[in-house]
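1. Sequence and predicted model, in that order:
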Amino acid sequence: MLLENNYYRIIDRHSDGMSAVYRIAFLPGCDVYRGHFPGRPVCPGVCNIGMIKECAMMLTGKRLWISTIKQCRLTAVATPAVCPEVDVAVSVSPTDGGFTVTATITDTEKTYMEYKGDMIV
């Protein structure tokens, strides 16, 4: 399942060749939040990784699969109530058969995730 328009929607995008910043709005009515956690919804790390992957696919124009996660640091808890909008900054560099992807999820006050890994086509 693609998370775009289910878990989040893109409000804005600025790209510069092999990097882009996507302004994302979390969709608090998403079923994910009913199970994670009812009454106190939290953005699951796995969904944020999926969101980074989808942003990398939009940037490259290719269908990608995560092959290796080299670093995934959750540095703060994101919630649709506290941070309804975030920036997903994604940079890609070509490798044999795919891309190395570096990304952060931030708002004006916090960094929520730092990510680096390889994705294959």
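-> It's in.
2. CA atoms for contacts and neighbours, from now on please.
-> Will do.
3. Can you tell me the SS state at Phe37?
-> Per DSSP: H, G, I helix; E, B strand; the rest coil, the local secondary structure of Phe37 is coil.
4. Residues contacting the longest helix anywhere in the chain, please?
-> The longest helix of the chain (DSSP state H) is helix 45-60. With contacts defined as CA atoms under 8 Å, 6 or more residues apart in numbering, helix 45-60 is touched by 2-4, 7, 15, 18-20, 22, 63-66, 74, 88, 90-92, 101, 103, 115.
5. Could you tell me which residues within it count as buried?
-> Of the residues in helix 45-60, 45, 48-57, 59-60 count as buried by neighbour count, 16 or more other CA atoms under 10 Å.
6. how about the residues you listed in JSON lines, adding distance to Gly39?
-> As requested, the buried residues of helix 45-60 are exported to JSON lines (distance: CA to CA, whole Å):
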{"residue": "Gly45", "distance to Gly39": "18"}
{"residue": "Asn48", "distance to Gly39": "20"}
{"residue": "Ile49", "distance to Gly39": "23"}
{"residue": "Gly50", "distance to Gly39": "23"}
{"residue": "Met51", "distance to Gly39": "23"}
{"residue": "Ile52", "distance to Gly39": "26"}
{"residue": "Lys53", "distance to Gly39": "28"}
{"residue": "Glu54", "distance to Gly39": "27"}
{"residue": "Cys55", "distance to Gly39": "28"}
{"residue": "Ala56", "distance to Gly39": "31"}
{"residue": "Met57", "distance to Gly39": "32"}
{"residue": "Leu59", "distance to Gly39": "35"}
{"residue": "Thr60", "distance to Gly39": "37"}
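7. let's bring in a second one:
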Amino acid sequence: MLIKELYSIQSFTETDGMVQASVKLNRSHEVFKGHFPGNPIMPGVCTIQIVKELTEKALDKKLFLSVVSNVKFISIINPEKNETIQVVLNISEEEDAVKVKNTVSYEHTLALKLNATFKVLS
């Protein structure tokens, strides 16, 4: 985990290239004190890092984010109001690359849509 103690995985289910995970954010983590004081917001880069780490867990491989072809931040994730997020990954492997179509949501609200390509690190 790149940012220690930012989140914990509550559930993680894999089925035919699809991963569904429930992630609990640590609302008292230092990152939220600076982004933003009095109004904590999950940084987009941290959300993308969670996607990467969950993909690595699913494949048991180290990855490097090489291409983001489509990223849409639709709703703000406030860890004080939305402590648990749902992450869905559709993963396909191609030679030395991994393609991921992803959504992140909380309750019934879509927060992030992402299409990414990762390179597999040796």
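-> Received, thanks. Please read these numbers as outputs of a predicted model, since none were measured by experiment.
8. what's the TM-score for these two chains?
-> Put the two chains on top of each other and the TM-score (TM-score structural alignment, normalised by the length of structure 1) is 0.94; 120 aligned residues with a CA RMSD of 1.2 Å.
9. Next one: Glu114 of structure 1 from Asp16 of structure 1, what distance?
-> As judged by CA to CA, to the nearest Å, Glu114 of structure 1 and Asp16 of structure 1 stand 20 Å apart.
10. Looking at these two, which has the bigger crowd around it?
-> Glu114 (18 against 9; other CA atoms under 10 Å).
11. So what does Met57 of structure 1 match up with in structure 2?
-> Under the alignment (TM-score structural alignment), Met57 of structure 1 pairs with Glu56 of structure 2.
12. and its match, how far is that from Leu63 of structure 2?
-> Distance, Glu56 of structure 2 to Leu63 of structure 2, by CA to CA: 6 Å.
13. related to what we said a few turns ago, what's the mean deviation for the helix or strand that the longest helix of structure 1 is followed by versus structure 2?
-> Toward the C-terminus, helix 45-60 of structure 1 is succeeded by strand 65-74 as the next helix or strand (DSSP states H and E). Compared with structure 2 after fitting, strand 65-74 of structure 1 deviates on average by 0.4 Å (mean CA distance after the TM-score superposition for structure 1).
14. Mean deviation, the helix or strand just after strand 65-74 of structure 1 versus structure 2?
-> The element immediately downstream of strand 65-74 of structure 1 (helix or strand, assigned by DSSP H and E) is strand 85-95. With mean CA distance after the TM-score superposition for structure 1, strand 85-95 of structure 1 departs from structure 2 by a mean of 0.8 Å once superposed.
15. other SSEs contacting strand 85-95 of structure 1?
-> Applying 3 or more CA pairs under 8 Å, 6 or more residues apart in numbering; DSSP states H and E, one finds that strand 85-95 of structure 1 contacts strand 19-26, helix 45-60, strand 98-106.
16. what comes up buried for it?
-> 85-92.
17. likewise stretch 63-75 of structure 2?
-> Within stretch 63-75 of structure 2, the residues scored as buried using 16+ other CA under 10 Å are 63, 65.
18. Distance from it to the middle of the chain?
-> How far stretch 63-75 of structure 2 lies from its chain's middle: 10 Å, per CA atoms, centre = their mean, to the nearest Å.
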